[in-house]
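Novice: okay, here's the prediction I keep looking at, along with the sequence it came from:
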Amino acid sequence: MKKLFLVFCFFLVVLGHKRSRQIKKFVEFDSSQSAWSSSWSSEEDRRPRKPQKPKGPRCDAGWLQFERPNGVWCILIGNPNVLNGWYSQQDAQNACTSLGAILTGFQNNNERMTVAQKALEMTTGAGRTVAGLWLGAISASGSSQWTDGQTTGIEGFKWGVGEPDSNNWPANPACIQQFIISPNFVAGAEDFASWKTYFANGDLDRYQCGSQAYPRMRLYACGKKGV
């Protein structure tokens, strides 16, 4: 009986030793796996990450971006460096077409004044205090409308005093320009002092479509959908 008890004890000792070795191997394997996994994660963290592409339509560099009910609308203020008035509305439209755009209208007051402020910076930067900016709009028989096929409503219309006028301009319908005028405007040799009375910066003016145009410095605003 004593021998059986000793054999049983020996069996338990051997079994316990084997289980201890198995547990040790498992721990070593698990530790190795953990270290390998940690090393792999560190390698991934050091890899340069590609910049995420912005979600939704965006405008090209240099274009103003606006949110409209029908999506993102981009506007570029063009400066043909014309200071003598020889730049018609059609010339401006051709310039926009070459950019895959069209002469734009203003959906709201924010668009109108944002363009006016940026255009004024360009005007004063050229040493001038007044300019005319061609828009995609026409006016005839007391009715005015945007012509870019995207701008809607009348919120973007804000006329100068006495505008839209009833002058019989050469083209029918007449075109519309935006007056870009500095608070420090002083009439020069080819300017009219009355502009300061009738127009604030950003006001609209019913005007002829051709050239030679007043004010002599000419600008334009192109528009296109964001991509």
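Specialist: Perfect, I can see it now. If you're wondering where the values come from, they're calculated on a predicted model, not measured in any experiment.

Novice: drop to CA atoms for contacts and neighbour counts, all remaining ones
Specialist: Will do.

Novice: which SSE is the residue sitting nearest the centre point of the chain in?
Specialist: Taking Cα atoms, centre = their mean as the criterion, residue 65 is the residue nearest the geometric centre of the chain, at 2.3 Å. Using DSSP states H and E, residue 65 sits within strand 64-68.

Novice: on that earlier part again, which non-adjacent residue is nearest the residue nearest to the centre of the chain?
Specialist: Counting by Cα to Cα, 6 or more residues apart in numbering, residue 74 is the residue found nearest to residue 65 once chain neighbours are left out, at 4.8 Å.

Novice: that neighbour: which element?
Specialist: Element membership of residue 74, judged by DSSP H and E, is strand 71-82.

Novice: tell me the buried residues in that strand?
Specialist: For strand 71-82, a neighbour-count test (16 or more other Cα atoms under 10 Å) marks 72, 73, 74, 75, 76, 77, 78, 79 as buried.

Novice: the longest helix in this protein is where?
Specialist: In the chain, assigned by DSSP state H, the helix with the most residues is helix 2-46.

Novice: what's the spacing between the residue lying closest to residue 77 once chain neighbours are set aside and residue 9?
Specialist: In this structure, residue 77 finds its nearest non-sequential neighbour in residue 221, 4.6 Å apart by Cα to Cα, 6+ apart. Per Cα to Cα, to the nearest Å, residue 221 is found 97 Å from residue 9.

Novice: the two: which has the busier surroundings?
Specialist: residue 221 (27 against 12; other Cα atoms under 10 Å).

Novice: okay, buried residues for the helix or strand containing residue 220 please.
Specialist: With elements taken from DSSP H and E, the one containing residue 220 is strand 218-225. Neighbour counts over strand 218-225 (16+ other Cα under 10 Å) mark 218, 219, 220, 221, 222, 223, 224, 225 as buried.

Novice: skipping adjacent residues, who's closest to the last one in space?
Specialist: Same thing as residue 225. residue 73 (4.8 Å).

Novice: close enough to count as contact, the one you found and residue 151?
Specialist: No - counting by Cα atoms under 8 Å, residue 73 stays clear of residue 151, with 9.3 Å between them.

Novice: another structure for you, compare them:
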Amino acid sequence: MQKSTLILVLCAVSAMADCPAAYRALLNSQMKESTANGCAADWKFVNRPSGGWCMKVFTGYYESKAEAEKACQTVDATLSGLQTADEALYIQAAILAQVPESSGSLWTGIQRTKKCIGQKLTATCTNLTSFEWTDGATTGTGGMVFQVGQPDNQGLNQNCALFLASKTPTISARGTYYAATYEDVGCALTTFTPENIGRKTLGYVCGKKADK
């Protein structure tokens, strides 16, 4: 894990840390690498098996995955998948450094596969095969970490997934939820209530190919 990312991870787990300052420090530290590899200065460059990739975590509430996708398209990007666990830790820390909340969820580029629509966990539709990345650049399942018992496809209509970011390892929100993991949900959410407000969508992750 890079030193700049570690700064944000420490910020994410410390309620006393100056998280906005840590986020600005991260953007400054990654600027040279990002621009040298074909990303804008405020986007993070990551080197993937598919090639250079630029990622950025945006704040903002969107009720549906489709709305978040449209937001990414306005910056010539798409909702980004997560190639590795390090990328997952990065987006968790980056969103928590920008918002006052101690936990919340992110839309990313992940959706249920066609063969597993309407299916619960089976020998064919497992926690690693029920979903796929949608950005055309993420490969493998290194960043596809679902919470215990997920994706359960409750109601047989949970064809999208939310990534939970939290300053604590777990939160209580109509059940126990683990930080830096996915849970399957409907692609258009209903209003969050006080009981599950800790899982409210706080932002989304965009990605696009690096220019170099």
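Specialist: Arrived safely, thanks for sending. Keep in mind that what you see is a predicted model, and the values were worked out from it rather than measured.

Novice: what residues are up against the residue nearest to the centre of structure 1?
Specialist: Residues near residue 65 of structure 1 by Cα atoms under 8 Å, 6 or more residues apart in numbering: 58, 59, 72, 73, 74, 75, 226.

Novice: okay, it and residue 59 of structure 1: tell me how far apart.
Specialist: 6 Å.

Novice: verify the contact between residue 198 of structure 1 and residue 161 for me.
Specialist: Yes - with contact defined as Cα under 8 Å, residue 198 of structure 1 and residue 161 form a contacting pair (4.8 Å).

Novice: hang on, residue 163 of structure 2 in a strand?
Specialist: Yes - the assignment for residue 163 of structure 2 is a strand, going by DSSP: H, G, I helix; E, B strand; the rest coil.

Novice: helix, strand or coil: sort out residue 192 of structure 1 for me.
Specialist: Assignment for residue 192 of structure 1 (three-state DSSP): coil.

Novice: distance check, it against residue 25 of structure 1.
Specialist: In terms of Cα to Cα, residue 192 of structure 1 sits 96 Å off from residue 25 of structure 1.

Novice: quick one: map the residue nearest to residue 77 of structure 1 onto structure 2.
Specialist: Alignment note (TM-score structural alignment): residue 221 of structure 1 maps to residue 205 of structure 2.

Novice: next, the contact list for its match, please.
Specialist: Counting by Cα under 8 Å, 6+ apart, the residues that residue 205 of structure 2 touches are 55, 56, 57, 58, 72, 79, 80, 91, 106, 107, 108, 109.

Novice: want to throw those residues into CSV with distance to residue 161 of structure 2?
Specialist: Listed next are these as CSV, based on distance: Cα to Cα, whole Å:
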residue, distance to residue 161 of structure 2
55, 19
56, 19
57, 17
58, 17
72, 17
79, 12
80, 13
91, 15
106, 9
107, 7
108, 8
109, 9
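
Novice: and of these, the nearest to residue 116 of structure 2?
Specialist: Of all these, residue 109 has the smallest distance to residue 116 of structure 2: 17.0 Å, by Cα to Cα.

Novice: hang on, residue 156 of structure 1 packs against residue 115?
Specialist: No - judged on Cα under 8 Å, residue 156 of structure 1 makes no contact with residue 115 at a distance of 11.5 Å.

Novice: more neighbours: the two, which one.
Specialist: residue 115 (22 against 19).

Novice: with adjacent residues omitted, what lies nearest to that one?
Specialist: residue 77 (7.3 Å).

Novice: how far away is residue 41 of structure 1 from residue 98 of structure 1?
Specialist: 50 Å.

Novice: next: residue 181 of structure 1.
Specialist: For residue 181 of structure 1, the distance to residue 98 of structure 1 - Cα to Cα - is 28 Å.

Novice: these two: who's more crowded?
Specialist: residue 181 (27 against 9).

Novice: what residue of structure 2 takes the place of the more buried one?
Specialist: Aligned counterpart of residue 181 of structure 1 in structure 2: residue 166 (TM-score structural alignment).

Novice: that older thread, please enumerate the shared neighbours of residue 65 and residue 59 of structure 1.
Specialist: 73, 74, 226.

Novice: that's a helix at residue 88 of structure 2, yeah?
Specialist: Yes - counting by three-state DSSP, residue 88 of structure 2 is located in a helix.

Novice: can you give me how far the longest helix that structure 2 contains is from the chain middle?
Specialist: Criterion DSSP H: the longest helix present in structure 2 is helix 19-36. Mean-position distance between helix 19-36 of structure 2 and its chain equals 19 Å (Cα atoms, centre = their mean, to the nearest Å).

Novice: same question for stretch 159-169 of structure 2.
Specialist: On Cα atoms, centre = their mean, the centre of stretch 159-169 of structure 2 falls 7 Å from the chain's centre.

Novice: name the surrounding residues that touch that stretch.
Specialist: Under Cα under 8 Å, 6+ apart, the answer for stretch 159-169 of structure 2 is 12-15, 65, 92-93, 95-96, 102-108, 110-112, 117, 153, 177-187, 199.

Novice: before we move on, back to that, so where is the strand holding residue 65 of structure 1 in structure 2?
Specialist: Strand 64-68 of structure 1 maps onto residues 44-48 of structure 2, going by TM-score structural alignment.

Novice: swap in stretch 91-103 of structure 1?
Specialist: With TM-score structural alignment as the criterion, stretch 91-103 of structure 1 aligns to 67-79.
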